[in-house]
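# need coordinates for the below:
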Amino acid sequence: MRGITRRRALQAGGSLLAAPAIVHHANAQSGFDWKRFRGERIEVSVQLSPRGTLLQQNNREFEELTGIRCGIEVVPEQQHRQKIIVEYASGRPSFDATEISLHVNKRQVGKARWNTDVKALIADASLTAPDFDFADFGAGMVQYATQSDGRMDSLPAFADYFILYYNKELLAARNVAVPTTWEEMFEAAKRLADPSKQVYGHVGRGVKNANVVLWSSYLLGTNQRDMIDANRQLITDTPEAIWAGETYKRFLRDVSPPGSIGFNWNECQTTFMQGRAAMWVDGIGFAAPLEDRTRSRVAGKVGYALVPRGPGASHHCALFGAGYAIPEASRKKGPAWLWIQWALSKQNQLKFLASGAGVPARSSPFANEAAIGASHFPREFFHTLSESAKIARAGLPEIVPVTQFRDVIGTALTNTISGADVAAELKRATAEFRPVLEQSERES
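Below is the predicted model of the structure:
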């Protein structure tokens, strides 16, 4: 992820990334002042990702713009989620702004009312830059960041769609077409494998918890598109869910590298970028390290496509996302709000898109043809991104105990890689988690 350099991001965005001069000119015509909190210091905690790395690398830009000193902590994804919840619960979080995984923690932080409602900050002309342009944020992402009681306790940052990465060179060598269904993908993976060269047809998440989002990607290709029904009841042992489990088992056991049972996204990424896997389904944000020629052997050889279709009439890809939030306990809400505005400005959101660091929550980057044309990513990447947006659907249920859900269902899936019966494992896991969900729903 160190391959996402400031120079590359600036080149991708062209002259429109010269943000501070434009912003200062606008400020001169209003009561807003970027320097209002000069001399203050804030702490920010974000997840380790191409986006977090980009913001950390460009932190000096924020400090020069505002006069605020900013410490940015970048923490691996799962550890970050655990860390912030522990700190929130303590009543004394160490951060003034943080990243929130909406697909994991939205309902939990909303129920506890741990974060500030940013609607009030947006409405305050003395705290919000005149060119902030809240209307530029996509309606779907705004809704994703809004709690059921109407509070928007994080500003939507980015969406993450699951896509199909494929090694163009490997597919071309065997004259294999890009698969459009899961069955085609499995058959292609068998043809593309060459264990004598330590090359496998597929790589995917096998470790418990992390593997649930791959299973849900299969489930989204059936006529069942959710893991809880309209009555908030758990439905993870249906025929469709079992089909998704069987598909997961086949891919991980039959066409993936040995040891995949312990793979998370980082092991998958390393395997794919070394040219040892022909296909990989995961989040679109991993495109950046794959195209980093200083680290990846497949840079320039990566193909991008929609996730394959399943046996159902629907075709969906899994959607995940994040927002940036300010703890109610922070004594520096004003400086923290300036950081969020800078981090999610049109210019930085354009950097996210053009550098392949993720899918911005704002709409304007997609209209910047100059930046897209200058990007080192192929047109196929942006086409896949825009088409994925049309079929995206939440990849996890919006519940409070989502981590427990991922642990319980994930353990069942991991067991199947070792040979356990899929139907039996999902029925056991569903029975185990059902009372947990029911208790949580009663308390909500």
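# please make it C-alpha for all contacts and neighbour counts, starting now.
Will do.
# just the helices in the stretch 251-400 of the chain please.
265-273, 287-290, 333-343, 346-354, 369-374, 379-391 (DSSP state H, counting those that start in this stretch).
# what do you get for the stretch 1-150 of the chain?
According to DSSP H, counting those that start in this stretch, the helices that the stretch 1-150 of the chain contains are 6-13, 19-27, 50-57, 59-66, 77-90, 102-112, 118-123, 139-144.
# return the distance of the fifth one from the chain's centre.
Centroid displacement of helix 77-90 relative to its chain, using C-alpha atoms, centre = their mean, to the nearest Å, is 17 Å.
# do the first one as well
With C-alpha atoms, centre = their mean as the basis, the distance from the averaged C-alpha position of helix 6-13 to the chain average is 22 Å.
# and the helices of the stretch 1-150 of the chain, which is most packed in?
helix 50-57 (a mean of 22; mean count of other C-alpha atoms under 10 Å).
# next, the angle from that one to helix 6-13.
110 degrees (axes from the mean of the first three to the mean of the last three C-alpha atoms, to 10 degrees).
# now helix 50-57: how far from the chain's centre is it?
14 Å.
# next one: stretch 357-366
On C-alpha atoms, centre = their mean, the centre of stretch 357-366 falls 13 Å from that of its chain.
# likewise stretch 140-151?
17 Å.
# same check, this time on stretch 172-188
26 Å.
# ok, and for that stretch, which residues are buried?
176, 178-179, 181-182, 185-186, 188 (16 or more other C-alpha atoms under 10 Å).
# for the comparison step, fold the sequence that follows:
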Amino acid sequence: MRSITRRTALGGGAALLSAPAIVEKAGAQSAFDWRRFRGERIEVTVQLSPRGQLLQQAGKEFEDLTGIKLGLEVVPEQQHRQKTIVEFASGRPSFDVTEVSLHVNKRQVGKARWCADVKALVADPALTAPDFDFADFGEGMVKYATQADGRMDTLPAFADYFILYYNKELLAARNVEVPKTWDEMFEAAKRLTDASKQVHGHVGRGLKNANVVLWSSYLLGTPQRDMIDANRQLITDTPDAVWAGETYRKFLRDVSPPGSIGFNWNECQTTFMQGRAAMWVDGIGFAAPLEDRTRSRVAGKVGYALVPRGPGPEHHCALFGAGYGIPEASRKKGPAWLFIQWALSKPMQLRMLADGRGVPARASPFRNEEAIGRSHFPREFFQTLEASSKIARAGLPEIVPVTQFRDVVGTALTNTISGADVAAELKRATAEFRPVLEQSERET
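Predicted coordinates for the structure are as follows:
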């Protein structure tokens, strides 16, 4: 965990859009008092990601705009989820704003009513700036952040589509075309692997829990697509699920670096950045460091494409996302709401998009051709993002025990990398998790 300091905020990498522009635009709303809570201090906790790092780098802008002191911690993904749930359950969370993974904790947070309904805050002109423009948030993302009972207990922050990253230089050297199907990708990865140079055709998540979203990317390309059926029954040991598991195993065992069994997204990103992997399927929000010439050996050489097609009739990519929520237990809901407005303002969301840090929940950034044109990301990146939005489908089932689901299925997948039979592992995992899901569904 790292708390933001003034020095950290000032020392972060330069963003595409100038910081003063954000402060100036917000401050120009003379009818709205951004400094009504000056002198207060709020605590914010977000996940370690390009989005979290953007907030870390720009934090002083919020302090200058509002006069509110900002304590902001950036915590690795899985530890962050554990921390927030433990603190919520205690009834005394240490934070006033938290990032909530909608694909993991939406139903859990909603069922417990841990976060305040932000609809009331949006409707309050004394607390919401006149240029906030709630209608600018995409309808799909608003629905994603809304609970079944109609409460919107987070404001949607970003979507994350899985895409195919590829090293243009490595593919060109072997005269390999960008693959359009998973089978083509595996054959390409075999051709691109050169163990003598420590270069592999593919890198992907092997670590249990984290690896389920790669397996689900394969499953989305089958006729089955989903992990639970229309009757809310678990279907993770079917022929399609086994095909996805076998595809996962051969990519991780045959064309990925040694040690991939312990890789999460950050190890994959580092491997790709070092030029030691030709192809990588993961979230589009992890693109920014790849184009950082001070850190990445592949900057300017990265290609972006849709995830390959599977054997099914429809083409899908995995969708994930998050929102920012305010605990019901917080005594600083006003200052916390100002932070969320600033963090998810039009300029900050445009900054996220143009700097390659993720897919904003707002619609307006996609219409800003001037900013996109000045981005250091190629046009191909934005074209892939737009095309992915049209084929995106939830990459995890929307269930309360989703973390346990990822642990159980993820362990099975990890076992297959070590040589275990795919069908047997998925049958065992399904039998283990099915009663957990059934109990959860009865309680929901």
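# tell me the most buried of the helices of the stretch 251-400 of the first structure?
Highest mean neighbour count among the helices of the stretch 251-400 of the first structure (mean count of other C-alpha under 10 Å): helix 346-354, a mean of 27.
# by how much does that one deviate from the second structure on average?
By mean C-alpha distance after the TM-score superposition for the first structure, the fitted helix 346-354 of the first structure averages 0.4 Å away from its aligned residues in the second structure.
# got the angle between that helix and helix 6-13?
90 degrees.
# now the angle from helix 346-354 of the first structure to helix 333-343?
Using the same axes, to 10 degrees, helix 346-354 of the first structure lies at 50 degrees relative to helix 333-343.
# show me what helix 346-354 of the first structure is packed against.
Helix 346-354 of the first structure sits against helix 6-13, strand 359-360, helix 369-374, with contacts defined as 3 or more C-alpha pairs under 8 Å, 6 or more residues apart in numbering; DSSP states H and E.
# I'd like these laid out as CSV, including distance to residue 118 of the first structure.
Shown next, in CSV, are those (distance: least, C-alpha to C-alpha, whole Å):
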stretch, distance to residue 118 of the first structure
helix 6-13, 28
strand 359-360, 18
helix 369-374, 30
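# to residue 381 of the first structure, which of the helices of the stretch 1-150 of the first structure lies closest?
helix 6-13 (14.3 Å; C-alpha to C-alpha).
# hey, where'd the strands end up in the first structure?
In the first structure, the strands defined using DSSP state E lie at 41-47, 69-75, 97-101, 155-167, 279-283, 302-305, 317-325, 359-360, 392-394.
# okay, angle between the fourth one and strand 97-101 too, please.
Same thing as strand 155-167 of the first structure. Using the same axes, to 10 degrees: strand 155-167 of the first structure against strand 97-101 is 50 degrees.
# and the fifth one, by the same measure?
Orientation check (the same axes, to 10 degrees): strand 279-283 of the first structure against strand 97-101 gives 130 degrees.
# got the contact list for strand 279-283 of the first structure?
Strand 279-283 of the first structure is touched from outside by 160-167, 189, 201-204, 214, 265, 268, 272, 307, with contacts defined as C-alpha atoms under 8 Å, 6 or more residues apart in numbering.
# just the shortest one next, same as before
With contact meaning C-alpha under 8 Å, 6+ apart, strand 359-360 of the first structure is reached by 157-160, 284-285, 349-350, 352-353, 385.
# out of the helices and strands packed on helix 346-354 of the first structure, flag the one nearest residue 429 of the first structure.
Closest among these, using C-alpha to C-alpha: strand 359-360, at 33.2 Å.
# chain center to stretch 161-179 of the first structure, what's the gap?
22 Å.
# grab the nearest non-local neighbour of the residue most central in space within the first structure.
Among the residues of the first structure, residue 160 comes closest to the average C-alpha position under C-alpha atoms, centre = their mean, at 3.8 Å. Nearest non-adjacent residue to residue 160 of the first structure, counting by C-alpha to C-alpha, 6 or more residues apart in numbering: residue 320, 5.0 Å away.
# which residues does the closest residue in space to residue 327 of the second structure that isn't next to it in sequence contact?
Of all residues not flanking residue 327 of the second structure in the chain, residue 115 sits nearest, at 4.3 Å (C-alpha to C-alpha, 6+ apart). The neighbourhood of residue 115 of the second structure, defined by C-alpha under 8 Å, 6+ apart, consists of 109, 153-154, 325-328.
# how about a cut-off of 10 Å?
88, 97-98, 100, 109, 151-154, 324-330 (C-alpha atoms under 10 Å, 6 or more residues apart in numbering).
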